[in-house]
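>>> only the shape, not the letters, is given here:
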């Protein structure tokens, strides 16, 4: 990507973040105004997105456009067009805001450290990668993985540690894209409920992963990441701030709280550690670092168009695809479908938005749908060789897709049954 394109896109996205926060906090204007800069960025970034992803994005836009046109010619009002213009701006703003935390993460990594070895080191790495990932998203995989790769080529076991630690974040983290999209796709879902059920499921997933990892043949000889309490204070602090702020300011969306918390944290940290150079560091990130999220930004905008087009078409044809009752059985089927779609290469952003647009209109309990979407997202990115995190691990560390799939299928089977059991138990409590 040309530096001028990256810089222009970066500043446009910062404008979108500003408009999104002002709209959410003050209510002075509608949030869809924040979507206008995003669509300008889409036009700039589409040519630079990876070819495979670009094909998927173009298909989403075409399908969405056809649906919107059908809705318009059928006499529907403009609410679906405004939903398209919105471009999932709350989620995009969160991605941009959280992206600034990479500055902290990169500057906090120490060099020249001796890496610990053995089963306990791998377990600490699993939990450390999980806590990093819960706030830093996929950049955490690169930070931990690159550190391990300084000693020797990563093995399948180490790749498994990175993958499981990261994918389990999707069950509960307010900073993870899965939570943002689940809250948007299941209107009325409550962060507290999703987190309170997501954390226990996450702990079970990490516990099962620990058991499998320590029983692998090479576990005693492999290096782990030097996780310390100092390295974990930032993700823990930010998670507590967001959850506490949501309790006292429930009228502000969780996505906006995550965005605002991330930006305030990095601004204060830069001022205290960089002084006058803070502005230079922030500007460099805006003009070059934000472009690293170009694929995600374009995909979220395309997903917004797809969701609007599908909803408009169903409304115009007066078709209701959602089941009359969405209980644990239907939720279990939905998870299986989301995982199957992930195996075909469909990005979870697309499948979750599509599921939400179909199921949300008749959903009696949005929390049930929100939990279902989070579970489908986590299991899908864990098992699919085509998920973003798997592709990154495969290409960056030369770990075979078949090896990861072989190591994951028992975990996915067990976690699917556990997720279905949790949904059944949840249905008995409401």
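Yep, that arrived. These figures come from a predicted structure and were not determined experimentally.
>>> all contacts plus neighbour counts: C-alpha atoms, from now on.
Noted.
>>> would you mind identifying the next helix or strand past the strand or helix carrying residue 369?
Assigned by DSSP states H and E, residue 369 belongs to helix 366-383. Moving toward the C-terminus from helix 366-383, the next helix or strand (DSSP H and E) is helix 388-397.
>>> presented hereafter is structure B, for comparison with structure A:
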């Protein structure tokens, strides 16, 4: 069997690839050994970013540089103006767990036929194709989260560069899962902030709203674009086999083997492990060569994704630190959290997402300024989940749009412009749902 060809790479890029792999391995090692210095993951990933900085596309480099500068300026302001205590060695830790997951997900490329990609067969096109893409991302994304976008996006990209309708279907299919998925990062944040929420009520409100989002996406994109030649993701058994197996493995680890680990952590180590397991039957030398090729070529090619996520994490840390230092904790934003307050909070968080802030910032800031009684926590929880779902779809710096920009080159601001109408429609539906939820409370 012939060796896989490894194109040439510069020593600088090779060192960056090794540094990214080291960040992934350090993150995985921290799961069984939490005493391992957590800052090492961030240092390894930021070192790789610095080494690859000149290779990052100019638009992405400008955006990441602006986020880094603003984040550092906010931290310095919080320190000098409000005498905030800042753990400077930890300022590079933001979003490292997400970046480690993205690196782990990249090893999916080592799973499959070593002699080339399998043919996809006859692809669906038109509205059924868009609906299939949305549904595939949504159903698998409720468990595998962001990794599903890459699994399905890469499969669609085998037929040619992805088109705008495909990007929008990928974006909305995943972001709408935040409305109800118990495995989503949004739900994990909400369960921490509102431990007395009633998940049954959230599910009863969020799941139908998510299905409406899928229907709205299919109808809207069918009217706005000519979809006759736009390939979609077919929910055939062959298409779903590998993602479903991975989803079942994630659930098995989450509920049986490693219940203390979150879904993101499990994905981080499980996908590289699965890639190694599928290659080892070809022999250890073959496996080592494929990992080496992946480290030297694929990992440095992730420079855009990695830089944007790390920079956004630094911005989030700087903003949250400054807000905490400036506002303190001696007052509450609302005397009572009812329907009107819920609507105002939802609109404010979505507006901040359009301005470039991740919804987690707005949700965290809102929670820090409220004193919620147990009966009001379900309403707050749905505000947080809905603003996350709508905000991540339209926000140019949300995780999904940063990932699409870093991996496929689609501008987050272009995604924002084309999702504004969708966000407005969904906001109207969310506001109606919030009024109904306030009546249930």
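Sure, I can see it. Keep in mind it's a predicted model, so treat the numbers as computed, not measured.
>>> after superposition, what's the TM-score here?
The TM-score (TM-score structural alignment, normalised by the length of the first structure) is 0.74; 410 aligned residues with a Cα RMSD of 4.6 Å.
>>> if we can go back for a sec, the helix holding residue 369 of the first structure: how far from the chain's middle?
11 Å (Cα atoms, centre = their mean, to the nearest Å).
>>> same thing with stretch 279-294 of the second structure?
That offset, for stretch 279-294 of the second structure, works out to 29 Å (Cα atoms, centre = their mean).
>>> ditto for stretch 65-79 of the first structure
That offset, for stretch 65-79 of the first structure, works out to 30 Å (Cα atoms, centre = their mean).
>>> quick check: end-to-end length of that stretch?
Taking Cα to Cα, to the nearest Å as the measure, stretch 65-79 of the first structure stretches 14 Å from start to finish.
>>> what do you get for stretch 85-101 of the second structure?
End residues of stretch 85-101 of the second structure are separated by 29 Å (Cα to Cα).
>>> and the contacts of that stretch?
Here stretch 85-101 of the second structure makes contact (Cα atoms under 8 Å, 6 or more residues apart in numbering) with 23-24, 27, 38-39, 41-43, 45-46, 75, 79, 264-265, 267-268, 306, 309-310, 312-314, 316-317.
>>> buried subset of the residues you listed, written for PyMOL?
Selecting only the buried entries of the contacts of stretch 85-101 of the second structure in PyMOL, with 16 or more other Cα atoms under 10 Å as the criterion:
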select buried, resi 23+24+27+39+41+42+43+45+46+75+79+264+265+267+268+306+309+310+312+313+314+316+317
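>>> now, which of the contacts of stretch 85-101 of the second structure lie within helices?
23-24, 27, 39, 41-43, 45-46, 75, 79, 264-265, 267-268, 306, 309-310, 312-314, 316-317 (DSSP state H).
>>> how far away is residue 291 of the first structure from residue 181 of the first structure?
Between residue 291 of the first structure and residue 181 of the first structure the distance is 21 Å, computed by Cα to Cα.
>>> cool, residue 334 of the first structure as well?
Applying Cα to Cα to residue 334 of the first structure and residue 181 of the first structure gives a distance of 16 Å.
>>> do residue 135 of the first structure as well
Residue 135 of the first structure sits 16 Å away from residue 181 of the first structure, going by Cα to Cα.
>>> higher neighbour count, these two?
Neighbours were counted for residue 135 of the first structure and for residue 181 using other Cα atoms under 10 Å; residue 135 has more, 26 against 23.
>>> doesn't that one belong to a helix?
Yes: checked against DSSP: H, G, I helix; E, B strand; the rest coil, residue 135 of the first structure lies within a helix.
>>> that one and residue 98 touch, don't they?
Yes: under the criterion of Cα atoms under 8 Å, residue 135 of the first structure makes contact with residue 98 at 7.2 Å.
>>> kindly calculate the angle that the helix holding residue 369 of the first structure makes with helix 388-397.
Here the directions of helix 366-383 of the first structure and helix 388-397 differ by 20 degrees (axes from the mean of the first three to the mean of the last three Cα atoms, to 10 degrees).
>>> who are the packing partners of helix 366-383 of the first structure?
Applying 3 or more Cα pairs under 8 Å, 6 or more residues apart in numbering; DSSP states H and E, we find helix 366-383 of the first structure packed against helix 156-167, helix 177-185, helix 191-214, helix 328-343, helix 348-359, helix 388-397, helix 401-429.
>>> closest to residue 61 of the first structure out of those?
helix 348-359 (11.2 Å; Cα to Cα).
>>> so for that closest one, what gets flagged as buried?
Buried-residue list, helix 348-359 of the first structure, by 16+ other Cα under 10 Å: 348, 349, 350, 351, 352, 353, 354, 355, 356, 357, 358, 359.
>>> over to stretch 162-181 of the second structure?
162, 164-181.
>>> just stretch 66-81 of the first structure next, same as before
Under 16+ other Cα under 10 Å, the buried positions of stretch 66-81 of the first structure are 66, 67, 68, 70, 71, 72, 76, 80, 81.
>>> take these and lay them out in a markdown table including distance to residue 420 of the first structure.
Converted to a markdown table, the buried residues of stretch 66-81 of the first structure look like this (distance: Cα to Cα, whole Å):
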| residue | distance to residue 420 of the first structure |
| --- | --- |
| 66 | 36 |
| 67 | 33 |
| 68 | 35 |
| 70 | 37 |
| 71 | 36 |
| 72 | 39 |
| 76 | 38 |
| 80 | 33 |
| 81 | 36 |
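>>> farthest pair in the residues you listed?
Using Cα to Cα, those reach their maximum pairwise distance at 66 and 76, which is 14.0 Å.
>>> the closest residue to residue 181 of the second structure other than its chain neighbours: neighbour count?
Distances taken as Cα to Cα, 6 or more residues apart in numbering place residue 142 nearest to residue 181 of the second structure, at 5.3 Å, with adjacent residues excluded. Residue 142 of the second structure: 24 surrounding residues under other Cα under 10 Å.
>>> I'd say residue 142 of the second structure and residue 184 touch.
Yes: counting by Cα under 8 Å, residue 142 of the second structure does reach residue 184; the two are 6.3 Å apart.
>>> list residues touching both of these two?
By Cα under 8 Å, 6+ apart, the residues touching both residue 142 of the second structure and residue 184 are 177, 178.
>>> counterpart of residue 69 of the first structure in the second structure?
Counting by TM-score structural alignment, residue 69 of the first structure lines up with residue 76 in the second structure.
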